[in-house]
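# everything below, folded, please.
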Amino acid sequence: MSATSEGQDRRSPVLSLAPGAVRGALRTADGVLIEAVYEPCTADFGRDSAAGRGTAIVVAHGFSGSVERPAVRRAAQVFLRRAAVVTFSFRGHGRSGGRSTVGDREVLDLAAVVEWARSFGHERVVTVGFSMGGSVVLRHAALHKERPGSRTDAVVAVSAPARWYYRGTAPMRRLHWIVTRPVGRLVGRYGFRTRIHSRDWDPVPLSPVESVPLIAPTPLLVVHGDRDAYFPLDHPRMLAAAGPAELWLEPGMGHAENAADEALLARIGDWLAAR
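Below you'll find the model as predicted:
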């Protein structure tokens, strides 16, 4: 693992980072290099420097996202007013290595990032994931609950699917075409800058809804918009019913980080900081 301190990424005019930011290159348990960025909390704690080290929020983006995407940066900037923030690019996305497995081995990416966040001395590390990232934070919370270095202290899943292979909406049928067809994967690579693995899942990973009962007693919040074009409301309701969870159904909201406005992000940040 390597890291360098940067307040501004000179390679990209888009990625403007908070003072004291640290860029890392993290190696996962299966050997994939993941790009990540740590940013200290921007709130003024006066002389109480320990207060700023209390919580770190790890942000897991949706399919075709990355550290540099505007919606990810907007979420990070809202969360930074409440806690330190770590953003990263899943495998196959951005400058990370490997190829996307669309929610399976991405759990290893998140585990490496959470462990890195803990290395900055935070008392609590919490996770928030959007869409594909929402499925990953749920599975990670279940599978790493007993691992002190990589576990999470609270979880928020936004616009997450409850079950695999869902094709009930037109956007999800298009996504399955991109993921499962050779021509679709070319579209993903060059149209969405996402490199997708060509192999099918074997074995099929634990689903998000199967993960939820394993997360307790870690606090869990499920957030979903009532205008989500990808996953209808039976998905969040299934997740919330599967185990102890708080459910927010957001009127007028669409899908994932692109649809999460500043007011909602602020409420999520407050919920995470208080748990």
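# drop to CA atoms for contacts and neighbour counts, all remaining ones
Fine.
# name the SS class of the residue of the chain positioned farthest from its centre, please.
Within the chain, residue 47 marks the point farthest from the mean C-alpha position, 31.6 Å out by CA atoms, centre = their mean. Classification of residue 47 using DSSP: H, G, I helix; E, B strand; the rest coil returns coil.
# could you check how far it is from residue 173?
53 Å (CA to CA, to the nearest Å).
# now swap in residue 5 and tell me
Counting by CA to CA, the gap from residue 5 to residue 173 is 42 Å.
# residues contacting the residue most central in space within the chain?
The centroid of the chain falls nearest to residue 60 when counting by CA atoms, centre = their mean (1.2 Å). Applying CA atoms under 8 Å, 6 or more residues apart in numbering to residue 60 gives the contacts 87-90, 110, 127-130, 133-134, 136-137.
# again, but for residue 145
Residue 145 is in contact with 151-152, 215, counting by CA under 8 Å, 6+ apart.
# ok, residue 155 next?
Shown in contact with residue 155 (CA under 8 Å, 6+ apart): 126-128, 137-138, 141, 218-221, 272.
# quick one: which helix or strand includes residue 127?
strand 124-130 (DSSP states H and E).
# just checking, next helix/strand downstream of that strand?
Once strand 124-130 ends, the next helix or strand along the chain (criterion: DSSP H and E) is helix 132-143.
# contacts for stretch 90-109?
If you take CA under 8 Å, 6+ apart as the criterion, stretch 90-109 is touched by 28-30, 32-35, 60-61, 63-68, 89, 132-133, 135-137, 139-140, 193-197, 201, 205.
# please generate a structure for the following sequence too, so the two can be compared:
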Amino acid sequence: MSSVSEGRFRSSSVPLITPGPLRTALRTDDGIRIEAVYEPCTAGAGAAAGTSFDGTAIVVAHGFTGSVDRPAVRRAAGVFARRAAVVTFSFRGHGGSGGRSTVGDREVLDLAAAVEWARALGHRRVVTVGFSMGGSVVLRHGALYAGRATEKARGVVEREGRVGARAEAHADAVVAVSAPARWYYRGTAPMRRLHWMVTRPVGRLVGRYGFRTRIARDDWDPVPLPPVEAAGLIAPAPLLIVHGDRDPYFPLDHPRMLAEAAGDGAELWLERGMGHAENAADESLLTRIGDWAAAP
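Predicted coordinates for the structure are as follows:
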């Protein structure tokens, strides 16, 4: 991972003293340019002075068709920043980032670059929080970049070609919100519409011009590690699974499958009345997630 300066914001591999956001461009291991924003924690005197670089950082992974500047992502970042420093970024093919979306496959490299940046800024503890597609990405990232990988996890890393995955890109805890448990799910109308957008040429045009999301044409090869398998490989890092009981995309069997696969290593919150992902996460829920993430 390398950082590239952008505009009036500086990028650096050493701790900085800054009273406000730091915007930069990151380079992924496969060469994609990713826009990212760092926001210091707003709680306490140390954060007010812009010197809170050694504690927890929360890295936020948005859902499909989102971006670093979408209102729901900015709202989540603002709530999380009351508890910890926050890194937000746009996945490839989204917002101002380069490349094309692979809808959860190579996006794991984007997240790894953002986590590395947080650690390069001096944060000793990094927690990933992903919504929907971002939820599937934080699960896979948690398995593939495990700080203390099990033998089974190391085998998966080799299978996915992530043998060079660096320890500094690992997450110390993982939060998956509204995440799918399995790929190719078409059991709800919103997911059938999403598959049409991803797999059809006219759908990809709708994604590009209607949702500002550039989608790759190629099928997955190989098919990435399913989220339900990844959930079982994240331990000993803590895992929190959050899902709404009115999610129109993924019914409750998805979070339950994830929690069952993770076993004792996971905590499951089923939220009454909640819909899907960052757009449905209210301030109360975001505050509770922030509290969980910031707890040592």
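# thinking again about what came up before, so which of the contacts of stretch 90-109 of structure 1 belong to strands?
The strands, defined by DSSP state E, take in 33-35, 60 from these.
# residues near residue 219 of structure 1, how many?
For residue 219 of structure 1, the count of nearby residues is 19 (other CA atoms under 10 Å).
# that one maps to what in structure 2?
Using TM-score structural alignment, the equivalent of residue 219 of structure 1 in structure 2 is residue 238.
# so who does that match touch?
With contact taken as CA under 8 Å, 6+ apart, residue 238 of structure 2 is in contact with 172-174, 265-266.
# for residue 179 of structure 2, see how far away it is.
Using CA to CA, residue 238 of structure 2 is found at 16 Å from residue 179 of structure 2.
# and if you look at residue 129 of structure 2?
The gap separating residue 129 of structure 2 from residue 179 of structure 2 is 11 Å, by CA to CA.
# of these two, which one has the most company?
Of the pair residue 129 of structure 2 and residue 179, residue 179 is the one with more neighbours under other CA under 10 Å, namely 30 against 27.
# am I right that that one falls within a strand?
No: the assignment for residue 179 of structure 2 is coil, going by three-state DSSP, so no strand is present there.
# can you map out the strands along structure 2?
Under DSSP E, structure 2 gives strands at 2-4, 22-27, 33-39, 56-61, 85-89, 125-131, 173-177, 239-244, 266-271.
# need these in TSV (columns: distance to residue 284 of structure 2).
Below are the strands of structure 2 laid out as TSV (distance: least, CA to CA, whole Å):
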stretch	distance to residue 284 of structure 2
strand 2-4	34
strand 22-27	27
strand 33-39	20
strand 56-61	17
strand 85-89	18
strand 125-131	16
strand 173-177	14
strand 239-244	13
strand 266-271	11
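# and residue 258 of structure 2, which of these is closest to it?
For these, proximity to residue 258 of structure 2 was assessed by CA to CA; strand 239-244 is nearest, at 7.7 Å.
# just give me the mean distance for the closest one relative to structure 1.
Between strand 239-244 of structure 2 and its aligned stretch in structure 1, the superposed structures give an average distance of 0.1 Å (mean CA distance after the TM-score superposition for structure 1).
# next one: that strand to chain centre, how far?
13 Å (CA atoms, centre = their mean, to the nearest Å).
# from the contact counts, what lies against that strand?
strand 173-177, helix 253-262, strand 266-271 (3 or more CA pairs under 8 Å, 6 or more residues apart in numbering; DSSP states H and E).
# so what's the equivalent of residue 281 of structure 2 over in structure 1 closest to, chain neighbours aside?
Taking TM-score structural alignment for the superposition, residue 281 of structure 2 sits opposite residue 260 in structure 1. For residue 260 of structure 1, ignoring the flanking residues on the chain, the nearest one in space by CA to CA, 6 or more residues apart in numbering is residue 253 at 7.1 Å.
# wait, the one you found sits on residue 259?
Yes: judged on CA atoms under 8 Å, residue 253 of structure 1 makes contact with residue 259 at a distance of 6.0 Å.
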